[in-house]
Every structure is written in C-alpha cells, then in structure tokens.
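> Predicted model and sequence follow; I will ask about them next.
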Amino acid sequence: MSSVNSSDLRDDDRHHATDALAASAIADETGGVGLGSLLYRVKYADGTVHKLFESGTNNLAALLRIWVVAVTEKAQARKWVPTPRTAWDMDAAYGLYRRVAEASLAHWMDGRCNTCNGTGIQVTQHACPSCKGTKRAQIVGGRLESEKIADMVGELEGLYQAHGGRAAAMLRN
C-alpha cells in the first residue's frame, strides 16, 4: 500500500497513491460492515508510524471494541452457552465472549509460530515440531475455547478477504 507511506497524497493524472485508500473506504460503505478497512489499517498501516502524532493505537482499541461486540452477537446467535439465568452466568458468558474476541484478534493479527518465527522449518531444515510446518502458532486454550477462537479467526479472515475483494474490484473499474 503505497498510500500508507506516501508523502504526497495528491490525486491527479500523475499521482495515484490515493486510489487504494479511496477504494478501501468505498468498499466499506458498499459492504455494509465497516470493519474491513479498520482491519487493514490495524494490521498493516498502524505498524508504520513515522511521526509521534500518527500513533495507531486508537485504531486497535476501536477494532477491539467493535470485535468484542461482534463476537458477542455471533456467540449469542450460535448459542455458545445456554441462556444465562443468573448474574454469575451472564458474567461468565461475557467473559468467554471477551476472551475469544481478544484471542482471535491477537491470533489473526500475528499468528506466526514463535518457535520457528513463521518459517515452518528449524535450523536443521526439518519441519518445526511446534507448528508441524504450517508456519502458524497453535491456538491455546481449552478445547471449547480454542474451537471458538479458531472459528472467529476464520470470521476475521473472511471479513478481511471480502473487503479486499470489494476494494480490488473497485480499483479495476
């Protein structure tokens, strides 16, 4: 994304750095979700901070708030837990939803295997025993929680891919 590191965001016959930004913004509007460009900003743009005032932590905090709400809605619709009857049940359910949201977002943001640093192989040129050559870290947690986390990582990837597809289609047009 040249627009992220560009010092000249003019949009004329010779400057096209803003094309990807415009396509991404319009893709959010047409997709109706509004989460796609935020996923891109947090994963790619916020790590390239050039000046102190351009800190990207606000985007991550906003993404986490939105994602916790989205996971809670998905969990309730999919009936991850029986309908809470007491305040304790409700607190436990929302605790699960928040843990799954935080872990799934963290894993999606950087799910590389720490043992092999995401290469899939060891120094000895054998497959990494931790990730078994997949280059992805194992999702940690109990069986129920890790299944839900993996499901939400898939949801994030789906949102990300759909947004990228809509933006790419707009750039082609």
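Noted; the coordinates are in hand.
> use CA for all of it now, contacts and neighbours both
Noted.
> Can you check the distance spanned by stretch 110-122, start to finish?
End-to-end distance for stretch 110-122: 19 Å, by CA to CA, to the nearest Å.
> so where does residue 129 fall, helix or strand?
Counting by DSSP states H and E, no helix or strand carries residue 129.
> Neighbours of it, how many?
Residues contacting residue 129 under the criterion other CA atoms under 10 Å number 13.
> List of residues touching stretch 65-82?
With contact meaning CA atoms under 8 Å, 6 or more residues apart in numbering, stretch 65-82 is reached by 93, 94, 97, 98, 100, 101, 102, 105, 152.
> Remind me which helix or strand the residue nearest to the third one when sequence neighbours are not counted belongs to.
Nearest-residue entry for residue 97: residue 72, 5.5 Å, with adjacent residues in sequence omitted and distances by CA to CA, 6 or more residues apart in numbering. Element membership for residue 72 (DSSP H and E) is helix 57-78.
> take the one below as the second:
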Amino acid sequence: MGFSDRYVAALGSNNLMDDALHHQTDPLVAAALAGGIGALLCRVKYADGTLNRMFEGNQQNLAQLLRIWTVEVIKRGRARRWVPENTAWDAAAAQALYRRVAEKSLAHWLDGKCRGCGGTGVKVLLGNGICTSCKGTGVGAVYGVAGLELERVKDMVSELSSIHDSHSGRAGGLLRCGDM
C-alpha cells in the first residue's frame, strides 16, 4: 500500500486513536511533516470533499493552492522563456498565459479522468473493450487549450505529478523510519 492509499485510509478512518496498537494518524502526520506544496496538493486532492461528499471541502485550501501554483508557473515560465516579455503588451500577454496554464494544469491534475469512460479505461456502453477516447489509460484530454498552451499545460501537469510523487516519497520515508 503506497503513501496515497494510506493517506486516504487515514482520512476515512473512524478511529484516529494514536497509541501502540493504532496508527491511523501516522500518514496524516507524515504528510504534514513532509511539508511544502506537496502537502497542500495531497490535502486538496484527497481530503477536501473528494472522498466523502458529506461535507463540501475547504475552498480556502484550493484557493491557496491555486495562488501558490500560479506564482510557481510564472516563475517556471519566465525561467524557461515560454514567451518574450519585451514590451508592456508582451508582459501582459505572458501573465495571462501563465495564469491560464496554472489554472488548466491544476484542474487537469486534480481531476483528469477521461470523460468517455470515467477514468476506468473501459467503454461505458459496451463494458468489454478499451475506451477509444483515452486508449485505455483512463486519463482524459486537456480541454479548452491547443498548440503552445496545450504543451505548457501538459508540462505543468507533469511538474505537479513530480511534486506529488516527491512529497509522497518523503512522507512514505517518514512512515517507514518512524521519525515523526
């Protein structure tokens, strides 16, 4: 069982006792101690109403994550020189691009399931073949963007996955070591 599975199990636990026999809080503690934007990514993706629709979730976490991610995308876009920022018009267009890329990449990373099969990779109507929309991967296309912007969104989705994987690795390491 990976870190994400343990984190989700801890969120759904009805017994958060923490003693020699009960360790349900360990993944939550490890996620907090691993810190950084990865902790916020995990909180928004797994904890804020996505698993249990009995509550609406914490919109402030999503808003904070979007602000942090937008700043990060702007920093990465400038460092990688996605577009020139020579004039005021160029700078304004670049800022608009960075914001759209940040919003689209975060939205796709949080819920990038194929619309045709619901993320299962299997045809919904027939139920016995590979989904033609996603070719069986369960990951849907990024909608509403094309060309340069689509490539940048895909790049930033990959960056988000890397941040999440790195955070999960640090938190999983903390769980294995017991250094919490």
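Noted; the coordinates are in hand. All figures in this text were calculated on a predicted structure; none of them were measured in a lab.
> TM-score for the pair, please.
The TM-score (TM-score structural alignment, normalised by the length of the first structure) is 0.87; 166 aligned residues with a CA RMSD of 1.9 Å.
> Report the distance from the helix holding residue 72 of the first structure to the chain centre.
With CA atoms, centre = their mean, to the nearest Å as the basis, helix 57-78 of the first structure stands 11 Å off its chain's centre.
> cool, and stretch 41-59 of the first structure?
Relative to its parent chain, stretch 41-59 of the first structure has a centroid offset of 15 Å by CA atoms, centre = their mean.
> on that earlier part again, ok, now how distant is the counterpart of the residue nearest to residue 97 of the first structure in the second structure from residue 155 of the second structure?
The alignment partner of residue 72 of the first structure in the second structure, by TM-score structural alignment, is residue 74. Plainly put, residue 74 of the second structure is 13 Å away from residue 155 of the second structure if you go by CA to CA.
> How far away from the center of its chain is stretch 94-103 of the first structure?
On the basis of CA atoms, centre = their mean, stretch 94-103 of the first structure sits 15 Å off its chain's mean C-alpha point.
> what comes into contact with that stretch?
So stretch 94-103 of the first structure is contacted by 64, 67, 68, 71, 72, 75, 145, 148, 149, 152 (CA under 8 Å, 6+ apart).
> In the second structure, what range does the longest helix belonging to the first structure match?
Counting residues, the longest helix in the first structure under DSSP state H turns out to be helix 143-172. The alignment of helix 143-172 of the first structure onto the second structure (TM-score structural alignment) spans residues 147-176.
> now the matching stretch: how far from the chain's centre is it?
7 Å.
> circling back to that earlier point, could you tell me which of the contacts of stretch 94-103 of the first structure count as buried?
Buried members of the contacts of stretch 94-103 of the first structure, scored by 16 or more other CA atoms under 10 Å, are 64, 67, 68, 71, 72, 75, 145, 148, 149, 152.
> farthest-separated two in those?
Using CA to CA, those reach their maximum pairwise distance at 64 and 145, which is 18.1 Å.
> thinking again about what came up before, closest to residue 123 of the first structure among the contacts of stretch 94-103 of the first structure?
Comparing the contacts of stretch 94-103 of the first structure against residue 123 of the first structure with CA to CA places residue 149 closest, at 30.4 Å.
> quick one on the thing from earlier: of the buried ones among the contacts of stretch 94-103 of the first structure, closest to residue 122 of the first structure?
Taking those together and measuring to residue 122 of the first structure by CA to CA, the closest member is residue 149, at 27.0 Å.
> List the contacts of the closest one.
Applying CA under 8 Å, 6+ apart, the residues near residue 149 of the first structure are 100, 101, 103, 104, 139.
> Out of those, which sit inside strands?
With strands taken from DSSP state E, there is no overlap with the contacts of residue 149 of the first structure.
> and those, which of them are in helices?
100, 101, 103, 104.
> got TSV for these, with neighbour count and distance to residue 160 of the first structure too?
Converted to TSV, those look like this (neighbours: other CA atoms under 10 Å; distance: CA to CA, whole Å):
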residue	neighbour count	distance to residue 160 of the first structure
100	27	18
101	25	16
103	22	17
104	26	14
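> Export those to CSV and append columns for distance to residue 126 of the first structure.
Putting these into CSV (distance: CA to CA, whole Å) gives the following:
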residue, distance to residue 126 of the first structure
100, 33
101, 34
103, 29
104, 29
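> List just the nearest of the residues you listed to residue 13 of the first structure.
residue 104 (42.0 Å).
> what does that closest one align to in the second structure?
So residue 104 of the first structure corresponds to residue 105, using TM-score structural alignment.
> got the contact list for its match?
Remark: with contacts taken as CA under 8 Å, 6+ apart, residue 105 of the second structure is in contact with 153, 154, 156, 157.
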